[in-house]
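1. what's the 3D shape of this:
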Amino acid sequence: MAEPYYLTTAIHYPNGRPHIGHAYEMIAADAIARFQRQQGRDVFFQTGTDEHGLKMVKTARDRGVEVRALADEMSGYFREMAELLDISCDRFIRTSEPEHYAASQAIWQAMADAGDLYLDRYEGWYSVRDEAFYEEKELTEGEGGAKLSPQGTPVEWTAEETWFFKLSKYQQPLLDFYAANPDFIRPESRRNEVLRFVEGGLVDLSVSRTSFDWGVPVPGSPGHVMYVWVDALTNYLTGAGYPHDPERVAKYWPADLHLIGKDIVRFHAVYWPAFLMSAKIALPRQVFGHGFLLNRGEKMSKSVGNVVDPMALARLYGVDALRYFLLRDVSFGNDGTFSDEAIVTRANADLSNSFGNLAQRVLAFIAKNLDGLVEAGTPDPADTALLREVETACEGFTRSFSDLSLSQGLEAWMAGVFACNQYIDVQAPWALRKTDPARMHAVLGTLLKAIRRLAVTIQPVVPGSAAKLLDQLGPEGDAGFRIAPPTPIFPRLELKEDV
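-> Take a look at the predicted model:
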């Protein structure tokens, strides 16, 4: 039976349309999910939208619409983006689903049964933008003396009756867990940030609100809804079947990977494990906090006017060109920068000029000169050496992707493409056609094997394009398959103005 692999993105907050950062996370998660399926794992891949909280209430009020109508509309845009970007998620979850309400109330009850929830009055600083509480010592000063969160967002003083979670009780258990599981938080820079935060002391966390009602009702406490992060984080358990499907929970939980942005590592690596410890539920195996995407080196913001619509980019340059660029040019875990020029340059250099041109030359030559058929040839040492190089490149891709080193994996794969291009130039099958047809067939047969291996390997990153190329190559081992005149898989891109 295939070993399960449960992978999640953060669920996206739909108070606005999706931006390129949402697309980047979805694409990275999708490539990992497809890669794990290739390795024979029984993958469950979940993404979706996080629809509760004060920010949604305020956005709906500003727009003059019902909050549920806003959630329905905006969640639809995220689902549309997932479909356009070829995201192979097994479930698109919405936190407004009744099934999710049941899971959130079940974990709440489990934390209550552990004696970790108590009613008190909260007074402190709250960021609506981050949906997060901050201590005084964490705040910075902005223009005019305004207080700002560590993320640079405005905070406001909040006072209301609220349920508290005994986060302070879990300071040492969390530190013990981090020590015993050094790969729980990655990359190491995020792990170090979390360790410093927890070692600095944890204070109990306000986990309910009474100032609005758009959220999951707290069991047995009329007027209280759950703090949005309690219910948002629980979506990962909802997807695994908690609490109504214990067999499914046993199969997919704990999650293998929570893939998230670096700005929400605290919620996933401190609050979430503490909630799970309280509820006596196993902790996820890994939380990976990726970096931000910068537009030409600048952080994107609506006020600056440099926010980019990922769907417009995908339609301009192609879904697979965008997917490849984001995974190849951004070192996974670090911040990365993008521009139209960078997308065009990378896609043309690697996909069009190198891999696409290689496949086009070989397939077109076979279709035109050999009536689409390649005969079996006797391999010589050069052929064996090429196939070994390609295999080494693909194994490098596999090792790197297993370790979430995505850009390094693509760099390793490109070494196989370069080896094929060098080989075809040296072997010159167009010259062998006149001087040694048998050798020509051996060379072409070797190239077909190498191109197929490269296409299969890269399929998690460029699924649509790789599938088209594999269709043109025909079934592996089918000596009677006749290669038709090919259509270019990776046409050269031209820079377009104004995305």
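2. When you work out contacts or count neighbours from here on, use the C-alpha atoms and nothing else.
-> Noted.
3. Roughly how far does the closest residue to Trp125 other than its chain neighbours sit from Arg121?
-> Excluding its sequence neighbours, the residue lying closest to Trp125 (CA to CA, 6 or more residues apart in numbering) is Trp157, at 4.7 Å. Using CA to CA, to the nearest Å, Trp157 is found at 13 Å from Arg121.
4. coming back round to it: mind checking the SS state of the residue nearest to Trp125?
-> Secondary structure for Trp157, judged by DSSP: H, G, I helix; E, B strand; the rest coil, is strand.
5. Can you report how many residues lie near it?
-> Trp157 has 11 neighbouring residues, counting by other CA atoms under 10 Å.
6. in stretch 58-70, what's buried?
-> Residues Thr59, Ala60, Val67, Arg68, Leu70 are the ones in stretch 58-70 that count as buried (16 or more other CA atoms under 10 Å).
7. Now render those residues as JSON lines, adding distance to Asp90.
-> Below are the buried residues of stretch 58-70 laid out as JSON lines (distance: CA to CA, whole Å):
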{"residue": "Thr59", "distance to Asp90": "29"}
{"residue": "Ala60", "distance to Asp90": "29"}
{"residue": "Val67", "distance to Asp90": "27"}
{"residue": "Arg68", "distance to Asp90": "24"}
{"residue": "Leu70", "distance to Asp90": "24"}
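8. Now the second one, please; I'll put the structures next to each other:
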Amino acid sequence: MTIPFYVSTAIPYVNAEPHLGFAYEAVLADVVARHARARGHDVRFVTGSDEHSLKNVLAAERAGVSVAELVRTNAARFAALRDTLDLSTDVFVRTSEPRHRAAVERLWRALAERGELYRAPYRGLYCAGCERFVDEGEERCDEHPHAALERIEEDNWFLRLSAHGETIARAIDEGRLRIEPEAHRREVLALLRAGLRDVSVSRSVRRARGWAIPVPGDDTQVIWVWLDALASYASAIGYGDDDDAFRTSWRDARERVHVLGKGILRFHAALWPALLSAAREPWPTRLFVHGYVTVEGAKIAKSGAAAISPFELVARHGTDAVRWFLLRHLPVDRDGDFSLDRFVAVHDAELANQLGNLVARTVTLIERAGGHVPSAHAAHEGELEHALRAEVDALATGVDEALDRFAPHDAASAISRVVLAANTYADRRAPWSLARDPAARAALETTLFHLADALRVVAIVLAPLLPTTARAIAHQLGADDLDALDAPGLRVRRGAPIFPRIAR
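-> So this is what the prediction gives:
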């Protein structure tokens, strides 16, 4: 029996087309999902679009189109990332869908029935970029320091968030809610121990321009977009309309993982557990937090100069080349920078010259030696073989450990080291020279076995990161799928270079 495993991205505002920052998050979450599937879990991988933001309303006004048209068009572009980035998503939920509204209304009523909501006046400053009231004493928003804050005075519904802080902190301390990397865990604990304040979870119909889910039983108010958005994690899998599906995908899941950017951590580490506690539902088990993507030092904005289209990048250079750069060269524990020059340099050095070269030289040499992956001869195994074997044997464990602690950059680095080690081994054994000496046949077969076996393991562990490349390596080694990469004797099938150098 497979064990349910839930993973999601955050759902982005759809006031414009996707940029590289969200592509990064989607690929990170896909690696988590694929790694869990490879371990036999029944994964539900969820993403979607956040459509009730005031940012979407303002973007539609600037474009001269209806809000419904703008969010429909842009949501379709976010959904199209599934094919462009080779994502294994199972559900794409739009917050304007009827199933989502049913879930939000159910959650609201659960909060109201349990006394978690009350009506009170709000007087303070609001950041439209974050869709939140800034804390008392703040004069600017850390995430949008150059944006003017709006002064708001209105009566709203409030959530008793302050009542949940100690419970959440205790769960983090005990490991029931894991936050990785560690620096973000410490950040959340500091926030919780400083004390949470009750939070306004509704807005006036007037200020929302009527574009939001109405508060049940109060026609003057709409539901705050953050409560609305967080509920998408549940609405996507049946909360509100299919309790059996929700139980299977969420309540019974071994892991409930959210992959999110550092700027929205407080909503996921404080507000979301509080909402779930109040509704008597299980919490997420892990929050995997990543840094921002900058472009040549500039923070990405959907409509700014630093907004790079993932569609255009993939069209020019291929899906797995983009996935590799994002995973290998943007460590999750800090902000990472993208530049086209660096991308090209990485592609040629690591993918074309190392991985692509290893595949091409290994398959070509095996083909010339008879076409089948040979067996090793113990009498011809020496220090070079033993050293390469030690690195290859340690690779799967190292990749698993890195992915378990949400460090795909470390997993990619470990794979790179083994590819480099295999190429170095080939250079030192020089099988092209051995092939010219009939008396060296056993040494040649031993060398080719070790090169093919290194590629076998590389393909298997590479599959969550670069699924198309992993399949291509398996195919050239003679296997129809990764599970068949298990023994010598396969007949190789030389194909086109998997990563040709980028013409400049």
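9. In helices, which of the buried residues of stretch 58-70 of the first structure fall?
-> Judged by DSSP state H, these include Thr59, Ala60, Val67, Arg68, Leu70 as members of helices.
10. in the stretch 401-504 of the second structure, which spans are helices?
-> All helices of the stretch 401-504 of the second structure, identified by DSSP state H, counting those that start in this stretch, fall at 408-429, 431-434, 441-462, 467-476.
11. of the ones you listed, which approaches Arg389 of the second structure most closely?
-> Nearest to Arg389 of the second structure, of all the helices of the stretch 401-504 of the second structure, is helix 441-462, at 7.7 Å by CA to CA.
12. mean shift between that closest one and the first structure?
-> Following the fit onto the first structure, the mean deviation recorded for helix 441-462 of the second structure is 1.7 Å by mean CA distance after the TM-score superposition for the first structure.
13. packing partners for that helix?
-> If you count contacts as 3 or more CA pairs under 8 Å, 6 or more residues apart in numbering; DSSP states H and E, helix 441-462 of the second structure packs onto helix 357-368, helix 383-404, helix 408-429, helix 431-434, helix 467-476.
14. The helix or strand encompassing Arg34 of the first structure vs the second structure, mean deviation?
-> Counting by DSSP states H and E, the element that carries Arg34 of the first structure is helix 20-38. Comparing helix 20-38 of the first structure with its match in the second structure after superposition yields a mean distance of 1.0 Å (mean CA distance after the TM-score superposition for the first structure).
15. Give me the contact list for that helix.
-> Helix 20-38 of the first structure has contacts (CA atoms under 8 Å, 6 or more residues apart in numbering) with 5, 7-9, 12, 43-45, 47, 81-82, 85, 87-89, 259-261, 292-293, 307-310, 323, 326-327, 401, 404, 459-461.
16. Give the buried residues for it.
-> In helix 20-38 of the first structure, counting by 16+ other CA under 10 Å, buried: 20-37.
17. One more: stretch 320-337 of the second structure?
-> For stretch 320-337 of the second structure, burial by neighbour count (16+ other CA under 10 Å) applies to 320-333, 336-337.
18. how far does that stretch stretch from start to finish?
-> 18 Å.
19. mind listing the helices for the stretch 151-300 of the second structure?
-> Remark: helices assigned in the stretch 151-300 of the second structure by DSSP H, counting those that start in this stretch are 165-173, 182-193, 225-230, 232-235, 243-246, 265-266, 272-278.
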